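J.: fold the following.
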Amino acid sequence: MNASSANALGTVAVLPDARDSGIYQTSPGLLRRRALGPWAEGIAQYMAIRVGDAARGRAAFQSLSRLLSSLPPEELLVAPGPRAQLYRLARSIAETERAMPGPIAEDLPWRDHSGRHGKALAKLREALDPDDAELLELRHARELSVEEIACVLERPVDAVELALDTAEALARKALGKAAPDPVAANATVYVEAFALARSWQELEGGLPPIEVDEEALEPGTLIGGRYAVVDRVGTGAFGDVYRAEDVEVPGHQIALKLLRQPSLSEAARQSALRELKLNAAVFHPSLVQFKDHGWYEQRLWFVMPWYEGETLEARMKRGALSRREARRIFEPLARALAALHETGIRHQDIKPENILLTRLPGTDPESDDGILPVLIDLGVAATEQETMLGGTPLYFAPEVAKRFVRERHGGPDVTSAADVFALALSLRNALEPGTQEDVAAGAIQAFVERRAEEMPPLPEARDLRYLAPSLRTWLSLDALERPSALELAEELAILTAPEERRARRGRLLRWLVPLMTTLAAIFVLVVWALDRRAAQEEVAARQARSAAAEARADYIVADARRQALEEGHASLLAQYERSRMSREELAESLATQGGQLRIVRGELARTLEQLEGAQQQATRLGGTLADAQRESERLRGELDASRSEAGQRLRERDAARAEVERLAAGLQGAEARARRESDRADAAETELTEAR
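T.: As a prediction, this is how the structure comes out:
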């Protein structure tokens, strides 16, 4: 990465159409600030390592800052560029500081690497002589090119290349299996080997501020004929922020931002007004609002509400946010970001430093309920149609990092999803500041290359582990997998989900306990009633057992009676069967006699027919009367005999019929008696069944 692209890794954005507009006409102090800013951390660590003492290294860095305040800016622009010139000056000052009398601790707070990896890094630092170690540090940890290293060490480029190859060979030998790929552009292991601990500045009082020569406005200066300056409260890359009073509204304080660089052309004026125009396109309580603007000595100023509070970054230094506090802060911010995106604007520089936590008037200062988060600084914002990029490397989305890795040309499109990533990462760091990423050794390029390919680490605290699936989505390497800002605002409810579940259980218990008490009382009453009923049923059971014993005795008697009735019934049935057999025999006899009678009647009919034939023959023949009479008498005698026999047979038949009728009457009487006995048996069975 060249010097210009590295410089763009700060919060400075470049408008493609403003290069010749006068926007770069700036003061020497501002040029020095911008030149040192992106590399300040790396230079400070380099100087501390050169001196061998963290505290004296800080003092050396402060000397460098003072030197830059008086250095002609042209000297920084000498080839191979400002970064090489800054490191050359830093090396010279560090050597001077080390040579000065005074104790040197020689116990630098190296970045903590536990286990085998940490031992390998310590072994590497011990195995290399100071010159080889410095070469590796400048090339990999400070990310200087060979030409820049040659400028810093004041040695020929060829000699530096040869010495660097030798140093890398020695380093690979010392590291063994932990050695990096020889063709790797940036070896992470070398970056880590020459990186001081994250807390080295805090332990020594912090990195000294970069001194600039811009003078603040005098208190009482009237801006726009209305706003009287009270004091300067902040400085930034583009301008200063003042607290001022509105003279037209007594007692009303406002924040006034004054840009440092004058706008010397119409294009420069339009570029300066750009932030105002973007801000005017959207309104949300958690977006800073501009109330007025104007020009002071050709420099743009604009008025914002005066907020009492602190930045989220300052709040994080006091400790991690609770999940409840984080939700109260980040939900409004996500909705403000959604309002910004709805108008087609990307913020591009969301980070804790640009989130102001202001307290609403009349709220309890000890409570977080009255905190209103405000997203400030739209200085590098862009519309969806603009291709300008900006931001802070620590909060780059992967797609933004890829664009910078590829020298800001090519790579994936940058959309509003990059803002969602930065806001989610700010949330993750606010929940667990102690494990947030930092730029090891100030190696911005190595960090950005890693960010382009790797997701930031997730929180390690036990009570935050359940957020891992959500954070993986919010911080996804694929911008399409991330939610929109509005969806993120809804999903942030998961931050307080455990407490809400406990609250629901608490509310449930508040009405469940009285209910359970009532149910317990009802249960006691029911048990008492059941016991009483059981006692009553026991008495009834004893009575029932006594009645059952009596019923069994009655049953035995009834059963004996039933058996007697059954025996009588069987006898009656047998008698009935016998009677039925006699009747069948009589009917057979009658049928036989009836058959015989029919035969006699047939014979009689034939005889009568013969007689009639004879009479007819007697009439026809008119024979002798004597013969006929004799024959007639004879025949009459036979007829009488036949009639007598037939009469006898008829009498016998009548006698037989009378006998049959008598037997039938007797049989009917027997059947009637049998039916009566059967009815008695049925009645006995019914009584027996009822007795059972």
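
J.: from now on I want contacts and neighbour counts done on CA atoms only, so please keep to that.
T.: Fine.

J.: mind checking the SS state of Val380?
T.: Of the three states, Val380 takes coil according to DSSP: H, G, I helix; E, B strand; the rest coil.

J.: what distance do you get for it to Glu313?
T.: Noted for Val380: a distance of 19 Å to Glu313, by C-alpha to C-alpha, to the nearest Å.

J.: repeat for Arg66
T.: Distance from Arg66 to Glu313, counting by C-alpha to C-alpha: 27 Å.

J.: ok, Ala382 next?
T.: For Ala382, the distance to Glu313 - C-alpha to C-alpha - is 24 Å.

J.: which one's more surrounded, the two?
T.: Neighbours were counted for Ala382 and for Glu313 using other C-alpha atoms under 10 Å; Ala382 has more, 23 against 19.

J.: I'd guessed that one sits against Val414; true?
T.: No - look at Ala382 against Val414 with C-alpha atoms under 8 Å: they stay out of range, at 10.6 Å.

J.: the helices in the stretch 151-300 of the chain, which residues?
T.: With DSSP state H, counting those that start in this stretch as the criterion, the stretch 151-300 of the chain has helices at 157-175, 188-193, 200-203, 266-272, 274-280.

J.: mean neighbour count and distance to Arg533 added to those helices, as TSV?
T.: Shown next, in TSV, are the helices of the stretch 151-300 of the chain (neighbours: other C-alpha atoms under 10 Å; distance: least, C-alpha to C-alpha, whole Å):
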stretch	mean neighbour count	distance to Arg533
helix 157-175	16	89
helix 188-193	22	84
helix 200-203	14	81
helix 266-272	17	93
helix 274-280	17	82
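
J.: and the closest residue to Ala381 other than its chain neighbours, what does it touch?
T.: Using C-alpha to C-alpha, 6 or more residues apart in numbering and skipping residues adjacent in sequence, the residue nearest Ala381 is His347, 4.3 Å away. The contact partners of His347, taken as C-alpha atoms under 8 Å, 6 or more residues apart in numbering, are Leu337, Leu340, Leu378, Val380, Ala381, Ala382, Asp419.

J.: quick one more, to check against the first:
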Amino acid sequence: MPGLEGKTLGRYELYQLVGRGGMADVYKGYDVHFDREVAVKVFKREDEEMLRRFVREARLMASFQNEHLVPIYDAGQYQEDYDTRYYIVMPFMEGGTLRTRIRQSPLSLEESCRALNDIADALDYIHRQGIVHRDIKASNVLLDAQGKYYLSDFGIARIATDATQLTTTGNVLGTVDYIAPELFQDNHRADARSDLYSLGVLLFEMVTGQLPFAAENQLALVSMHINKQPPSPRSISQDISPQIEHVILKALEKRPEQRYGSASELADAFCLAVTASSHNQLVLPPV
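T.: Okay, here's the model as predicted:
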């Protein structure tokens, strides 16, 4: 799909490409009716699967009522000659993505606590609605101008009771860097616990500045998620105490039942460990 900078979709003027993905591109734009900057997510393909994802994501986002989930302003389609564009309009987040923020430097432990609390609030909310996100990663967390964190991108989210295997027609759903090991097993359905593993990977990345596993290809990376224990976070950052490391590694347990029971439980344990560490208290977080 050619770039759309300078074009207008309905009442939205698109003037800068700010994000590119396999399913859609995101543009910084301007809403001429309400005189405000917006983010316009424009879907690339014009097939039935794309349309299903567009409708699903728009409906999910419109149903959310949580301060840490990106709200939706508008959704629609625009016809130009024989070219149909489907799009979703959201607030433009001045702070960019968490991925960009981490690339600058790892987050401090205190900032990681704040980020984790915001993300956990959003994740627990969608889990209570019976929704599994399935693509928790740093580029799907946005920051506003005040530094508040938002969970975004529900293009491959599913109701937990739906058929939610890792692959469809041979393609990986989600991002292999963050995917829980159990999802590589035959007939295993994604559930809230697989989202929590991805959140654990994200937490590791926030405090160390790197992912727990890296490999030259996806097959090798999958093998590491399944078989290899993550490295000690303390071997990467001297700021990480034994208590904090305990929390991070528990979030990355291979067996789903050995992880935390909810995103907020993980966030509470991590923030308690950070507070204890700052006061030099040897207090283990709840197990």
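
J.: residue ranges of the helices in the stretch 451-600 of the first structure, please?
T.: All helices of the stretch 451-600 of the first structure, identified by DSSP H, counting those that start in this stretch, fall at 468-474, 485-491, 497-621.

J.: what helices or strands is the next helix or strand after the last one leaning on?
T.: Next along the chain after helix 497-621 of the first structure, taking DSSP states H and E as the criterion, comes helix 625-691. Packing partners of helix 625-691 of the first structure (3 or more C-alpha pairs under 8 Å, 6 or more residues apart in numbering; DSSP states H and E): helix 497-621.

J.: for the helix it packs on, name the packing helices and strands.
T.: If you count contacts as 3+ C-alpha pairs under 8 Å, 6+ apart, helix 497-621 of the first structure packs onto helix 625-691.

J.: do that again at 10 Å, thanks
T.: Here helix 497-621 of the first structure touches helix 323-342, helix 625-691, going by 3 or more C-alpha pairs under 10 Å, 6 or more residues apart in numbering; DSSP states H and E.

J.: the closest residue to Gly442 of the first structure other than its chain neighbours: which element?
T.: Distances taken as C-alpha to C-alpha, 6+ apart put Gly42 closest to Gly442 of the first structure, at 4.1 Å, once the chain neighbours are dropped. According to DSSP H and E, Gly42 of the first structure maps onto helix 40-51.

J.: so where is that helix in the second structure?
T.: On the second structure, no counterpart of helix 40-51 of the first structure exists by TM-score structural alignment.

J.: any idea how far Asp165 of the first structure lies from Ala122 of the first structure?
T.: Taking C-alpha to C-alpha, one finds Asp165 of the first structure at 21 Å from Ala122 of the first structure.

J.: Ala658 of the first structure now?
T.: For Ala658 of the first structure relative to Ala122 of the first structure (C-alpha to C-alpha), the value is 147 Å.

J.: ok, the two, which is more surrounded?
T.: The residue with more neighbours, out of Ala658 of the first structure and Ala122, is Ala122; 15 against 12, by other C-alpha under 10 Å.

J.: now do the contacts for the nearest residue to Glu685 of the first structure once chain neighbours are set aside.
T.: Leaving aside its sequence neighbours, Glu685 of the first structure sits nearest to Arg562 (C-alpha to C-alpha, 6+ apart; 6.4 Å). By C-alpha atoms under 10 Å, 6 or more residues apart in numbering, Arg562 of the first structure lies in contact with Tyr555, Ile556, Gly568, Ala681, Asp682, Ala683, Ala684, Glu685, Thr686, Glu687, Leu688.

J.: any chance you could map the strands in the stretch 151-300 of the first structure?
T.: 222-223, 227-235, 239-246, 253-259, 292-296, 299-305 (DSSP state E, counting those that start in this stretch).

J.: switch these over to TSV; also include mean neighbour count and distance to Pro456 of the first structure.
T.: Listed next are these as TSV, based on neighbours: other C-alpha under 10 Å; distance: least, C-alpha to C-alpha, whole Å:
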stretch	mean neighbour count	distance to Pro456 of the first structure
strand 222-223	18	45
strand 227-235	17	30
strand 239-246	21	32
strand 253-259	23	34
strand 292-296	15	40
strand 299-305	19	34
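
J.: make JSON lines from these and add distance to Asn7 of the first structure to it.
T.: Compiled in JSON lines, these are given as follows (distance: least, C-alpha to C-alpha, whole Å):
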{"stretch": "strand 222-223", "distance to Asn7 of the first structure": "33"}
{"stretch": "strand 227-235", "distance to Asn7 of the first structure": "19"}
{"stretch": "strand 239-246", "distance to Asn7 of the first structure": "18"}
{"stretch": "strand 253-259", "distance to Asn7 of the first structure": "20"}
{"stretch": "strand 292-296", "distance to Asn7 of the first structure": "28"}
{"stretch": "strand 299-305", "distance to Asn7 of the first structure": "24"}
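
J.: since that was my last question, I'll sign off now.
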